[in-house]
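Chemist: my questions concern the predicted model and sequence given below.
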Amino acid sequence: MRLNFYILLTSCFCLIVSCSKTSTKLEAALIESRENRPELEKVLDYYKSNPSDSLKYKAAVFLIENMPYHAFYEPRMEFNPVFDSIAKYPLNNNGLRIKSFVDMLRLVSESKRTIRNKLVLDIKYVKADYLIQNIELSFDSWNGIKDSKRSSFEDFCNYTLPYRSVDEPIELGMRNTLKKKYYWAYNLLQSGESLKTVVDSITSTRRLSDILRIRNYYPQPLSLSQIEKSSMGICDDLVNYYVNVFRALGLISAKDMVQHWGNHHSTGHAWIYVKYGKEEYSTDIRGRVDNKKKYDEASVPKIYRSSYSYNKKNTLFPKNIDVTNEYIPVLNINIKNKFVQSVGQPVLAVFDRNREWFPIASGSETDGSFCFNNLGLNVLYMPGSLNDRVFTPSNYPFFLDSQGKQQTFKPNNNKNIDSVEIIRKYGFSTPINRSKIKRVRALNESFFEISNSENFKNSKIIYEIKNLKSTHLQRIKIKKPIRTKYIRFNSNGNTCHLAELAFYDINGLRVKGEVVEGNVFHPFKENAVFDEDPLSYSGGTDFYIGFKFDEAISIGYVEFQARNDDNHINIGQEYELFYWDKNWNTLGVKKAQDTVLYYTVPENALLWLKNLTKGREEHVFTIDENKKQKWLGFDNDPFSILD
């Protein structure tokens, strides 16, 4: 937030200065640099003196003119031992490596030795030697590209020349380091290999891991050297790394991103865009999949491409350009301004659990209507106006379905729907991510077995999991209890995960013994299946886990739960349902007595169920003709999709 606020202030300053008769955009940047001005002027003088360097001079001017809009957070020195340690950790056990890295970050973060993030402004930080070296290396790589494949100078300035991708810390010498490290990929391109082959080769060689929870303990972008050591980061960090790699090789490269999904409670996604001649390739950090063929059915409101230059036409994201229509079908719409008296910047927002509405696209006003272009489909939008960064709705929310049909949600307060079934607070799966369905179904064909032998010789299967379609805890009564010294869950060769596992005697008392297990991985903590936490889990491929008892007992019940998101209705927890009518209005608080809640709701209402007891994942929904929840941008009736 500090970074964005600084950029906003700088934008205003540069606009004022550049509008004066005596100053240019370059002069505005030099004034902003203050004590660092001699360093930047040294770069300009270096290239101005030689006519053959005229293009390099233009490149230097481009970098300096746009430098006031860029800043970064200085790497946190107290974490250096963590990155040094993880660099020595073997790469052959990625699960344990990730766990060790997160544990080390947490220990430092929780200590009293941590310091506050320090914001560094590029315009006051970048020195002449660094900038000259960056320009020289950029031109060397760019000129090394075949004439038929070399980009235009304009694209070169925005997507090859810049000294970093977006917000990662500046580090001396990294461009040269990356060029040397990946020069083999450059040779592949020169020999005629396709761009996709080369990009996939680099991503498969690096094997970087996207670990979102890193930000819980290291709350700022990672530097390239930190990624080199850890091979981990969030997707933004890892995309920044690859963008720098491809730019070091002289290619066009940028971060493409969805700032906020239409069907996620709080976040978006970023990936790599690379161009070589007429070849283009957009892919995630693991490569292999072309993202330009991936998002047709997704809930994507906007796709932006990061750019070094400042784009004043994009008032929401001025360092990005809109490339939505390069990926997915789009639609232009006009929406009447019904609510807002004092109109600021017309914007469209998507639902966000923490902010309520997250502005995602800017528009224009014509004759009392707000006009928006290049909108993605399968998205719920809220039209509004942005004044001093405060969003005010201007009309009722509407959904653009996958065919471009528009449905507006204005509640009919004169007509209610009774006995509506509420079974979740968040959609279960989406067209591009059905992993939650697969996690449940993966348990099918697994079984529970008992034996009086440690090696389970002559074992007996007491229950086999079939047709499982629930994320809830399953309690199974054993029809014919048999005394046993050993009992275990057996995945039967499958790859799956358990969130919970428990055994009970014939009197219904929970029993425990010495843990017996094989081929099982615990990503959070040892024996997570026994901790009564539905969000932790254990599992793997062809694994088993259970108990050895001191003496034989009769098992009356087994309990198990698939790895899940815990967004179903939990007995004993409190919930509150809201509907939108110019603001969020409550329909009452209820304590769950069952795994279903029943409410009376207005017809055609947009609804939001909050869990007041715990949890953060929530999203809006409506009610269909069968009084069931209908999730906008999600799959509905998800378990039938993969049948």
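Modeler: Good, I have the coordinates.
Chemist: okay, CA-based contacts and neighbour counts for the rest of this
Modeler: Noted.
Chemist: what ranges do the helices span in the stretch 151-300 of the chain?
Modeler: Taking DSSP state H, counting those that start in this stretch, the helices of the stretch 151-300 of the chain run over residues 153-159, 174-181, 183-190, 195-206, 224-230, 235-248.
Chemist: got the ones you listed as TSV, with distance to residue 59 columns?
Modeler: Putting these into TSV (distance: least, Cα to Cα, whole Å) gives the following:
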stretch	distance to residue 59
helix 153-159	6
helix 174-181	17
helix 183-190	23
helix 195-206	26
helix 224-230	23
helix 235-248	15
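Chemist: give me the contacts around stretch 37-56.
Modeler: Residues outside stretch 37-56 that contact it (Cα atoms under 8 Å, 6 or more residues apart in numbering) are 30-31, 57, 60-61, 64, 124, 126-128, 131-132, 135, 139.
Chemist: hmm, which two among these are most spread apart?
Modeler: Based on Cα to Cα, the longest span within the contacts of stretch 37-56 runs between 31 and 139 and measures 27.4 Å.
Chemist: how far does stretch 571-587 stretch from start to finish?
Modeler: 19 Å (Cα to Cα, to the nearest Å).
Chemist: over to stretch 442-456?
Modeler: 23 Å.
Chemist: same check, this time on stretch 273-286
Modeler: 13 Å.
Chemist: and the contacts of it?
Modeler: With Cα under 8 Å, 6+ apart as the test, stretch 273-286 has contacts from 148-151, 195-196, 200, 203-204, 207-208, 235, 238-239, 242-243, 246, 251-256, 270-272, 289-292.
Chemist: repeat that for 7 Å
Modeler: Stretch 273-286 has contacts (Cα atoms under 7 Å, 6 or more residues apart in numbering) with 148-151, 195-196, 203-204, 207, 238-239, 251-256, 271-272, 289-292.
Chemist: in PyMOL, how would I select just the buried ones from the residues you listed?
Modeler: One line in PyMOL is enough to select the buried ones among the contacts of stretch 273-286; burial here means 16 or more other Cα atoms under 10 Å:
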select buried, resi 150+151+195+196+203+238+239+251+252+253+254+255+256+271+272+291
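Chemist: which secondary structure elements does the longest strand belonging to the chain contact?
Modeler: Longest strand of the chain, by residue count under DSSP state E: strand 544-562. Packing contacts for strand 544-562, counted by 3 or more Cα pairs under 7 Å, 6 or more residues apart in numbering; DSSP states H and E, involve strand 474-477, strand 483-490, strand 495-505, strand 514-518.
Chemist: pasting the second one now:
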Amino acid sequence: MRKGLTLLLLTAAIALVCWAVFRPRTDLQKVRQHYANDSLKLAAANFLLDNMDDKFAYAGKEIERFDTIFGLFNRCIVKEGDLQPDPQPVVELWDSLTAAGGNFNIRRLDKLYDERHLTAAFIEDNIDAAFDAWQSIPDSVITKDFRMFCEYVLPYRIGREIPEQSRRRLFSQYRGMRDTMMTDISKAWKVMDNLLRRKLGYKNSQLLWRYPVSMSVSQFEKARRGACLHVCEYYVHVLRAMGIPATIDFVDSWGNRGGGHCWVVAMKDSTRQFAIDALSGRSFRFTYKPAKIWRRTFSKQNVEETAYGHVPPGLLDPYRIDVTDKYKDTHNFTISCDASLAGKLSNKPYAVLCVFDRDRLVAVDYGKVAGVGRFCFHGVAGGNVYIAASYDDGKLSPISAPFLLDNDGTITMITASGTERQTMKLKRKYPRFKRMETFARSMQRSRVEAADNAAFKGAVTLMTVKAIPHDVNDSTISCTKKYRYIRWKMLDDHSGNIAEVMFFGKHTSGGNELPLKGAVIGSPASSGGQTAPFRNAMDGDYATYFSKRVGEVSFVGLDLGAGNEAYLTRVKFYPRSDTNFILPGDNYELLIWANGKWTSVGRQVAKGHELTFMNVPKGALYLLRDLTKGNEERIFTYEKGKQVWR
């Protein structure tokens, strides 16, 4: 009997502890009572409380370990005036923290659930401040849609940050910016950029990409720095504090390159919404092609319960909605699996839609079965190559051939020919995206000059860059006089970049062309903390570069030396780039997608800046891999003798 009584008491004690730890805070129920006589605020309170059950913030010793980072950012920026995105003392502190305790590990973090840690007073103040800001905006600026208010103004958090009572302070702090926005909410991006980036010095930080959790408002304001997600979350806090509906839209995986992106959206009403690329100096526009676009919500969305176990868990996030059609034309379509797999898939209720990231599949959506071996997908953006897959035990397995969903909804299956062969000439393993094009464009109007004196007094212009340069540029020069000094000169009133320049010439009019050699000369002597940065343009390394600022007198060249003058015959030059063009000496492998997997069709060491592969099956999806170095690779088709990036 004593044992039974002891067991009963122990069970009761455990139950009491569990109840104390996991019960919702009865204090929060006071919020409903507080607004019993105000139906609108009571509805708002119900919205928050009804959607609070699994909301939490990350906390614990791992957060505390890195908390000193924010204070040091603040000291460097405010007290020492260091406006670098990542001041050196901060980088050194981060390195010392990771050396002592390892990289930031999200699995070590505790979870502080809102139901157990937020007070009624906090929720009430949040509700009152949200209403005050929202109701003070003229109806002509923001449509007073209560559902939109609840979802995109009222919430006290946007990510996993520690909630803070910051609404009223942010409203007061940014009141002037709010007044400016009231004249034209579509220009919110410009108003916020002028204040936050230009005046207050907020910047994106490469270092804080390694800080994988949300920042509180006060943490971000200390650092004035953050990764893309941190900046977006702060923008949303500011907009909501001003009464403007806002949230984060995002792409998990691009359709034509790896990775994703997030941005802020401010809303005038349910149809007029304005995307903001935080701290970019412009409104948001797509640089890459999206497959699916999602929007964060505070309320829990309906998820198909039957899909669990059949699709990756990330596709069943209940706190997001599909907004692809707000940005792009979308398409519904049905895909048939390979005939040989129809029997194996007879019991599969769902299939997964994937894009390619290098050589792996990345899930972007899922669709229901629409007949034996057929699956239907909805609301998908065109312009990308997709492939259907099944999901079993955490693994994606392809069940269809890759296919191009064109912008008009046309589907073209991509399959390797069994009989037709082709010769392929390849110049890159990865697309030259807009950023690389920008670097190349900065070389326009640069010129090659020659002179008889080190000051280049009376210099002769032998060549001017007129078109946007390619990855590799080889230009013939007509020169009737021998010169001792030659240089690549960039415009003083523009920024500029060059990765490598090589001069060729003859020492006698009938002699052989040779690479010219001499003492490297250039200007400026130092820039950005780097001594003689111009040397990067003549170090034989395509990955290093010489970058100049607006207003700098910048050039790089050679002093051939007395008695070593030459006729300049040719110049070879390379813009600053991602070095994903073909690099001489590197070992490359060409792969094709066939029979549900990547298959090698050959390897070769590059002798120049172009590869030639012969007897390759036509019509396939291809991938070129540099086995020597680098990890950026992208699928492509081969059409009319050229690589077409997908």
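Modeler: Now that the structure is in, tell me what you want to look at. Since we're looking at a predicted model, the values are computed, not measured.
Chemist: work out the TM-score between the chains.
Modeler: Superposed pair, TM-score by TM-score structural alignment, normalised by the length of the first structure: 0.80. Supporting alignment: 586 aligned residues with a Cα RMSD of 3.7 Å.
Chemist: what separation is there between residue 89 of the first structure and residue 225 of the first structure?
Modeler: According to Cα to Cα, residue 89 of the first structure stands 16 Å off from residue 225 of the first structure.
Chemist: now residue 211 of the first structure
Modeler: 17 Å.
Chemist: can you check residue 449 of the first structure too?
Modeler: With distances taken as Cα to Cα, residue 449 of the first structure is found 50 Å from residue 225 of the first structure.
Chemist: for the stretch 1-150 of the second structure, which segments count as strands?
Modeler: 56-59, 110-113 (DSSP state E, counting those that start in this stretch).
Chemist: out of the ones you listed, which one sits most buried?
Modeler: Among those, strand 56-59 has the highest mean neighbour count (mean count of other Cα atoms under 10 Å), at a mean of 20.
Chemist: pull the distance from that strand to the chain's centre.
Modeler: Its chain's average C-alpha position is 24 Å from that of strand 56-59 of the second structure, according to Cα atoms, centre = their mean, to the nearest Å.
Chemist: list of residues touching that strand?
Modeler: 109, 110, 111, 112, 113, 114, 160, 161, 162.
Chemist: can you check stretch 145-152 of the first structure too?
Modeler: So stretch 145-152 of the first structure is contacted by 142, 250, 276, 277 (Cα under 7 Å, 6+ apart).
Chemist: in the second structure, what residue corresponds to residue 577 of the first structure?
Modeler: Taking TM-score structural alignment, the alignment pairs residue 577 of the first structure with residue 590 from the second structure.
Chemist: in contact with its match, which residues?
Modeler: Residue 590 of the second structure makes contacts with 600, 601, 602, 603, 623, 624, 625, as judged by Cα under 7 Å, 6+ apart.
Chemist: re the thing from before, nearest to residue 555 of the second structure, of the strands of the stretch 1-150 of the second structure?
Modeler: For those, the distance to residue 555 of the second structure is smallest for strand 56-59, at 50.9 Å, taking Cα to Cα.
Chemist: if I pick the most centrally placed residue in the second structure, what's in contact with it?
Modeler: What sits nearest the mean C-alpha location of the second structure, by Cα atoms, centre = their mean, is residue 261, with 4.2 Å. Applying Cα under 7 Å, 6+ apart, one finds that residue 261 of the second structure lies in contact with 250, 251, 252.
Chemist: same question, residue 531 of the second structure
Modeler: Each residue near residue 531 of the second structure by Cα under 7 Å, 6+ apart is listed here: residue 525.
Chemist: ok, how many other residues are close to the nearest residue to residue 105 of the first structure once chain neighbours are set aside?
Modeler: Excluding the flanking residues, the one nearest residue 105 of the first structure by Cα to Cα, 6 or more residues apart in numbering is residue 217, at 5.8 Å. Neighbour count of residue 217 of the first structure, defined by other Cα atoms under 10 Å: 16.
Chemist: hmm, residue 217 of the first structure is touching residue 110, no?
Modeler: No. Residue 217 of the first structure lies out of contact with residue 110 (Cα atoms under 7 Å); the separation is 8.1 Å.
Chemist: what's the overlap in contacts for these two?
Modeler: By Cα under 7 Å, 6+ apart, no residue touches both residue 217 of the first structure and residue 110.
Chemist: where exactly do the helices run in the stretch 301-450 of the first structure?
Modeler: Going by DSSP H, counting those that start in this stretch, the stretch 301-450 of the first structure shows helices at 435-441.
Chemist: alignment lookup: residue 591 of the first structure to the second structure.
Modeler: Residue 591 of the first structure maps onto residue 605 in the second structure, by TM-score structural alignment.
Chemist: gap between the closest residue in space to its match that isn't next to it in sequence and residue 602 of the second structure?
Modeler: Of all residues not flanking residue 605 of the second structure in the chain, residue 587 sits nearest, at 4.2 Å (Cα to Cα, 6+ apart). According to Cα to Cα, residue 587 of the second structure stands 11 Å off from residue 602 of the second structure.
Chemist: which one's more surrounded, the two?
Modeler: Higher neighbour count among residue 587 of the second structure and residue 602: residue 587, with 17 against 13, using other Cα under 10 Å.
Chemist: so that one sits against residue 606, correct?
Modeler: Yes. Residue 587 of the second structure lies in contact with residue 606 (Cα under 7 Å); the separation is 6.4 Å.
Chemist: picking up where we left off before, neighbour count for residue 449 and residue 225 of the first structure, which is higher?
Modeler: A direct count of neighbours by other Cα under 10 Å for residue 449 of the first structure and residue 225 places residue 449 higher, at 19 against 15.
Chemist: from what I can see that one touches residue 459, true?
Modeler: Yes. The pair residue 449 of the first structure / residue 459 is scored as a contact, 6.3 Å apart, by Cα under 7 Å.
Chemist: can you redo the contacts of stretch 145-152 of the first structure as TSV with distance to residue 105 of the first structure and neighbour count?
Modeler: Converted to TSV, those look like this (distance: Cα to Cα, whole Å; neighbours: other Cα atoms under 10 Å):
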residue	distance to residue 105 of the first structure	neighbour count
142	39	24
250	35	27
276	38	21
277	42	16
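Chemist: grab the longest helix from the second structure for me.
Modeler: Ordering each helix of the second structure by length in residues (DSSP state H) puts helix 2-22 first.
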